[in-house]
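Enquirer: next input, structure requested:
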Amino acid sequence: MNPLHLDTQQLLTFLAVAETGSFSSAALRLHISQPAVSKRLAQLEDRLGFALFDRMGQRVVLTYRGEQLLPAVREMQSCLDDIVTAAEVSGEALGGRLALSLSHYAGLHLLPGVLERFSERYPQVLLDLSFHDSERAIDQVATGETALAYATLPPRLDDRVRTRVLWEEVMQPVVARRHCPGGMPAGLEAIGKRLPLILPAEATSTRTAIDRWLDDRQLLPPAIIEINQLDSIAVLAATGVGWAVLPPTLLRDDLVRLDLGDPGGNGDDRLPHRRLGEITPLGRAPHPLAEAFSELVDAAATLQGPAENVAD
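Expert: Just a heads-up that it's a prediction; the model follows:
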């Protein structure tokens, strides 16, 4: 097939349907009507000679051939973004579209101020934000779906990306204040063996750090409650149904730090640590919009604490 026979709008419509899971959602993203989405997709399937989706009631599911096509179309979208950025960037103003992947925690607790300042400073830039768990955010950069990500960094790095540590957090074991009679901190060993532990999902970087810490202390909770987002864990821990291990930014008045019971007090070296930072793709040309955003993040991170060196 001659690539010149393919229509860019039709391919981007296919991508929108694949990523949103429905024709109506794709129409909203593309600012066109739902019949226009159906027409474009039918024309593309006719040109390619095979079906891209199986229609299952109100849902659409990628066919095998559609799954094979999806990565190439995502790469095409990334190249088109680069073209738009190159065309719109001038010496005086930045414009275009900047796709960012953020972990829920980074987006809600570390970067709100940066997002506000960037939007004010570069009003011609469309910030296309997507929120995911850290592992998915990193993968989106690796596959070219987004130009930049901010998330919790895993122990083992993907060789398709470069990471830069900006924040390091010491996680704190906490329990609801009602479990602390007289306002005195409860002991970790007693609470840890009596109440369920509320944890993020398995295979996440934060969960790995906490699990390693539990193993080191040989502490086995009677039950585990899994919730995806740390904010939700903090809310549930405050009810008293279980204890949790949280970053300092999520400590609340109704949560009390547990007493580790170690000689010398609750030293940071005896608590789980995690690193958060910036993820950029390897092997791609510099992205002026991503660089502008990164500069604002650096300024904010410097105020919160020293940034560490780049790790490839």
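
Enquirer: all contacts plus neighbour counts: C-alpha atoms, from now on.
Expert: Noted.

Enquirer: what's the burial count for Phe50?
Expert: 12 (other Cα atoms under 10 Å).

Enquirer: is it true that it lies in a strand?
Expert: No - counting by DSSP: H, G, I helix; E, B strand; the rest coil, Phe50 is not found in a strand; it is coil.

Enquirer: show me what the longest helix along the chain is packed against.
Expert: In the chain, with assignment by DSSP state H, the single longest helix is helix 64-88. In this structure, helix 64-88 packs against helix 8-20, strand 96-103, with contacts taken as 3 or more Cα pairs under 8 Å, 6 or more residues apart in numbering; DSSP states H and E.

Enquirer: save those as a markdown table, and put in mean neighbour count and distance to Ala290 too.
Expert: A markdown table is the format used below for the helices and strands packed on helix 64-88 (neighbours: other Cα atoms under 10 Å; distance: least, Cα to Cα, whole Å):
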| stretch | mean neighbour count | distance to Ala290 |
| --- | --- | --- |
| helix 8-20 | 19 | 22 |
| strand 96-103 | 22 | 7 |
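
Enquirer: how about this one, so we can line them up?
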Amino acid sequence: MDTQHLHAFVAVAETGSFSAAGQRLHLTQPAISKRIATLEQQLDTPLFDRVGRKISLTHAGVSLLPNARRILQEVADAERAIMDLQGEVRGQLSIATSHHIGLHRLPPTLRHFTERYPEVKLDLHFLDSEQAYHEVLQGRFDLGIVTLAPESDPHIAEDIIWRDQLDFVVAHNHPLAEHDRMTLADLSPWQAILPDSGTYTTRLVQQLFDAEALSLDIGMVANHLDTLKMMVSIGLGWGVLPQTLSGDGLVQPLPLEDVVLTRHLGAIHHRQRSLNNAARVFLQFLKG
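Expert: As a prediction, the model looks like this:
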């Protein structure tokens, strides 16, 4: 069984599409189809049911998937271990990060790292922090650079890199902007613009309102903070933004009394997935 065939199989199984699998592996759709056909011939059984444009795993495919993932992980671990013995910082480093961190926090570290270690192939993916956390938990990335979960999973190791203080903000012409002092009760009747309710940031805001038995009216959702900032700046509602985004004058921070909202941003990796030299050095750069 060739690992290239297993990579194609896992990619199709996870994306549900031959073309999407090809995009993930930087291959053409016919090349993916050929690898799947070869694997099915070797195993003498179909791995996918193809009904119209819909693709689903057969019973044999369902049985193979966890074993294929394990085999590929063990091969990758072996390759990393051999390179690490040689003390080299090279190979592939896969990172999942949020759009906000990737745009506003990571660029200096990425620039310095790639200048110092040009032989490392960076595989950078932009995902919501919650999705990135899940992908790292499944062992699909070496590192996640994300908003850290309020309740950490025992399988995940994490390092706090930044402490992100959040401001409650509105547009300068919003009625709330006229207040000199405010409480959460003053915000409650007004429409909020926040990330999805399942995100770590909105869960922190919801906890503040729940603690005071106040309703939180989320009228609009924007998971990208730059989009949220634009929507707030034109007066569509109040929102919550990191001080790094709220301090340029486009939106106005609200003078909330006795409300401190902080989230932790940092690096995560799976405790059972050995970090290669590239990942360890990248972590040092982040902490540096």
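
Enquirer: could I get the TM-score for this pair?
Expert: Laid over one another, the chains give 0.86 as their TM-score (TM-score structural alignment, normalised by the length of the second structure), with 287 aligned residues with a Cα RMSD of 2.7 Å.

Enquirer: for the helices and strands packed on helix 64-88 of the first structure, which one sits closest to Thr85 of the first structure?
Expert: In terms of Cα to Cα, the element of these nearest to Thr85 of the first structure is strand 96-103, at 5.3 Å.

Enquirer: burial count for the alignment partner in the first structure of Arg69 of the second structure?
Expert: Under the alignment (TM-score structural alignment), Arg69 of the second structure pairs with Arg74 in the first structure. Counted with other Cα under 10 Å, residues neighbouring Arg74 of the first structure total 18.

Enquirer: quick one, what contacts the counterpart of Arg40 of the first structure in the second structure?
Expert: Matched across to the second structure, Arg40 of the first structure falls on Arg35, judged by TM-score structural alignment. Arg35 of the second structure sits next to Gln4, His5, Ala8, Phe9 when contact means Cα atoms under 8 Å, 6 or more residues apart in numbering.

Enquirer: in which helix or strand would I find the nearest residue to the third one once chain neighbours are set aside?
Expert: Excluding the flanking residues, the one nearest Ala8 of the second structure by Cα to Cα, 6 or more residues apart in numbering is Ile32, at 6.0 Å. The secondary structure element spanning Ile32 of the second structure is helix 29-43 (assigned by DSSP states H and E).

Enquirer: with the first structure overlaid, report how far that helix is off on average.
Expert: Helix 29-43 of the second structure, aligned to the first structure and superposed, deviates on average by 2.0 Å (mean Cα distance after the TM-score superposition for the first structure).

Enquirer: same question for stretch 63-71 of the second structure.
Expert: Counting by mean Cα distance after the TM-score superposition for the first structure, stretch 63-71 of the second structure comes out at 3.0 Å.

Enquirer: what's that stretch in contact with?
Expert: Leu6, Val10, Ala13.

Enquirer: which residue, neighbours along the chain excluded, lies closest to the last one?
Expert: Right, the one you point to is Ala13 of the second structure. Leu57 (6.9 Å).

Enquirer: thought that neighbour was touching Asp49?
Expert: Yes - counting by Cα atoms under 8 Å, a contact exists between Leu57 of the second structure and Asp49, whose distance comes to 6.1 Å.

Enquirer: so which of the two has more stuff around it?
Expert: Neighbours were counted for Leu57 of the second structure and for Asp49 using other Cα under 10 Å; Leu57 has more, 18 against 13.

Enquirer: check contacts around that one.
Expert: Contacts of Leu57 of the second structure (Cα under 8 Å, 6+ apart): Ala13, Leu47, Phe48, Asp49.

Enquirer: can you check Gly91 of the second structure too?
Expert: Arg80, Glu119, Val120, Lys121, Ala278.

Enquirer: can you check Glu212 of the second structure too?
Expert: So Glu212 of the second structure contacts nothing (Cα under 8 Å, 6+ apart).

Enquirer: tell me the spacing between it and Glu130 of the second structure.
Expert: 26 Å (Cα to Cα, to the nearest Å).

Enquirer: what do you get for Gln92 of the second structure?
Expert: 23 Å.

Enquirer: hey, where'd the strands end up in the stretch 101-250 of the second structure?
Expert: 120-126, 143-147, 156-170, 192-194, 218-221, 238-242 (DSSP state E, counting those that start in this stretch).

Enquirer: so the first one aligns onto which residues of the first structure?
Expert: Just to be clear, that refers to strand 120-126 of the second structure. Counting by TM-score structural alignment, strand 120-126 of the second structure corresponds to 125-131 in the first structure.

Enquirer: and that stretch, which residues are buried?
Expert: For stretch 125-131 of the first structure, burial by neighbour count (16 or more other Cα atoms under 10 Å) applies to Val125, Leu127, Ser130, Phe131.

Enquirer: can you tell me how far the residue mapped onto Gln140 of the first structure from the second structure is from Ala96 of the second structure?
Expert: Residue pairing (TM-score structural alignment): Gln140 of the first structure is matched to Glu135 of the second structure. Distance of Glu135 of the second structure to Ala96 of the second structure, computed by Cα to Cα: 8 Å.

Enquirer: what's the overlap in contacts for these two?
Expert: Common neighbours of Glu135 of the second structure and Ala96 (Cα under 8 Å, 6+ apart) are Phe141.
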